[in-house]
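[1] predicted model, plus sequence, below.
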Amino acid sequence: MPIQGKVAKILQNDEIVINRGRLDSVKPGMTFEIFAEGGEEVWDPDTGETLGTVEEIKAHAEVTEVKDRLAVARLRMNQQSPMGVMNLGDMQEQLQKMFGQMFGDDVRVQGFGAGQNDDDDDLESMLGGPLKDLSKIQVGDVVREVNVRRKSSGF
């Protein structure tokens, strides 16, 4: 059975703290995958019924330090994601470049809440609140051990 826990803290230098440690059998060198809790619901195109949920892996992390009740792990970002590791700021910058080329440099892509005038119509106000960047690792994201080694049954 793989060890599962949550991101308890995000440290500098691309490291996270996992809420599982030596008492939970975590060891240095173990690899964990990180994903948002709940996943994305998938619907059957023929019947319209839900088929269940799938998890989008945000990153992998390798354990570098273990204490009794926590582990520190270094992140390895998931390059398989359709957007890679692009966050909202990067997306806004790319949109600004595209719109500038198409419509001229006077066109401005509204920001996502950073210093914006409350009267401006930006994406956050249109959607009714702050946007959460789902591509970034966040406290509370689920971590699950990968490459689980099974004990030999002796056969």
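    Happy to help now that I have it. Residues are numbered from 1 along each chain as shown.

[2] can we go C-alpha only for contacts and neighbour counts from here?
    Noted.

[3] what's around Phe35, how many residues?
    The tally of other residues near Phe35 (other C-alpha atoms under 10 Å) stands at 25.

[4] Thr50 now?
    The burial count for Thr50: 11, using other C-alpha under 10 Å.

[5] if I look at it, how far off is Asp44?
    6 Å (C-alpha to C-alpha, to the nearest Å).

[6] what about the strands in this protein?
    For the chain, the strands defined by DSSP state E cover 4-11, 15-18, 31-35, 40-43, 50-54, 57-66, 71-77, 142-146.

[7] and the ones you listed as a markdown table, adding distance to Glu124?
    Shown next, in a markdown table, are the strands of the chain (distance: least, C-alpha to C-alpha, whole Å):
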| stretch | distance to Glu124 |
| --- | --- |
| strand 4-11 | 25 |
| strand 15-18 | 28 |
| strand 31-35 | 24 |
| strand 40-43 | 21 |
| strand 50-54 | 26 |
| strand 57-66 | 23 |
| strand 71-77 | 26 |
| strand 142-146 | 26 |
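
[8] got another, please set it beside the one above:
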Amino acid sequence: MNEKMKIAKIISTKQVVINAGSNAGLKSGDKLEIIDKFGTDPVIDPDTGENLGTLDLPKGQLTVTKTYPRMAIAESPRKSSLPSVYNGLPGFPTVQKDLNVDPEQITGGFPKPSGEQIKVGDIVIKRS
């Protein structure tokens, strides 16, 4: 997946559309991360003095729920409303956290950590 993925549309406080889909290798269940910006403070190797790069500043986590050839719908992760030991177990209620989206950019159209709001054009990366 060499192309840069970005937020293409904000459906709601829980769902967004990514400008990459099955043609780019995305599939339902893939974990994504919205990046505020790529850090500017370099990490320096203490032994060699080499610049190792910068750390990404994350805005939010996503899970791909539906793919199309050139786009995908992704949403905020669901978590159990009970203690973490119950997370992911069938039959236990889950809650879905709101994404910190810019409310003016919510356009709907589909059934329903930096502190910066998520906006159309934000970079999205696939997590391993």
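    On my side now, so go ahead. Computed from a predicted structure; not experimentally measured.

[9] deepest of the strands of structure 1, which one?
    Highest mean neighbour count of the strands of structure 1: strand 31-35, a mean of 25 (counted as mean count of other C-alpha atoms under 10 Å).

[10] now it on structure 2. Mean distance?
    Following the fit onto structure 2, the mean deviation recorded for strand 31-35 of structure 1 is 0.6 Å by mean C-alpha distance after the TM-score superposition for structure 1.

[11] ok, residues contacting that strand?
    Applying C-alpha atoms under 8 Å, 6 or more residues apart in numbering, the external contacts of strand 31-35 of structure 1 come out as 55-63, 137, 141-147.

[12] apply 7 Å and report the result again.
    Under the contact criterion C-alpha atoms under 7 Å, 6 or more residues apart in numbering, strand 31-35 of structure 1 has outside partners 55-63, 141-146.

[13] then stretch 59-67 of structure 2?
    For stretch 59-67 of structure 2, contacts defined as C-alpha under 7 Å, 6+ apart pick out 21-22, 27-36, 72-77, 99, 113-116, 118.

[14] do I have it right that Thr40 of structure 2 meets Thr54?
    Yes. Judged on C-alpha atoms under 7 Å, Thr40 of structure 2 makes contact with Thr54 at a distance of 6.1 Å.

[15] remind me, longest helix of structure 1?
    For structure 1, the helix with the greatest residue count under DSSP state H is helix 88-103.

[16] list the buried residues for that helix?
    Leu88, Gln92, Gln96 (16 or more other C-alpha atoms under 10 Å).

[17] counterpart of Val120 of structure 2 in structure 1?
    Matched by TM-score structural alignment, Val120 of structure 2 corresponds to Val139 in structure 1.

[18] got a list of what its match touches?
    By C-alpha under 7 Å, 6+ apart, the neighbours of Val139 of structure 1 are Val7, Ala8, Lys9, Ile10.
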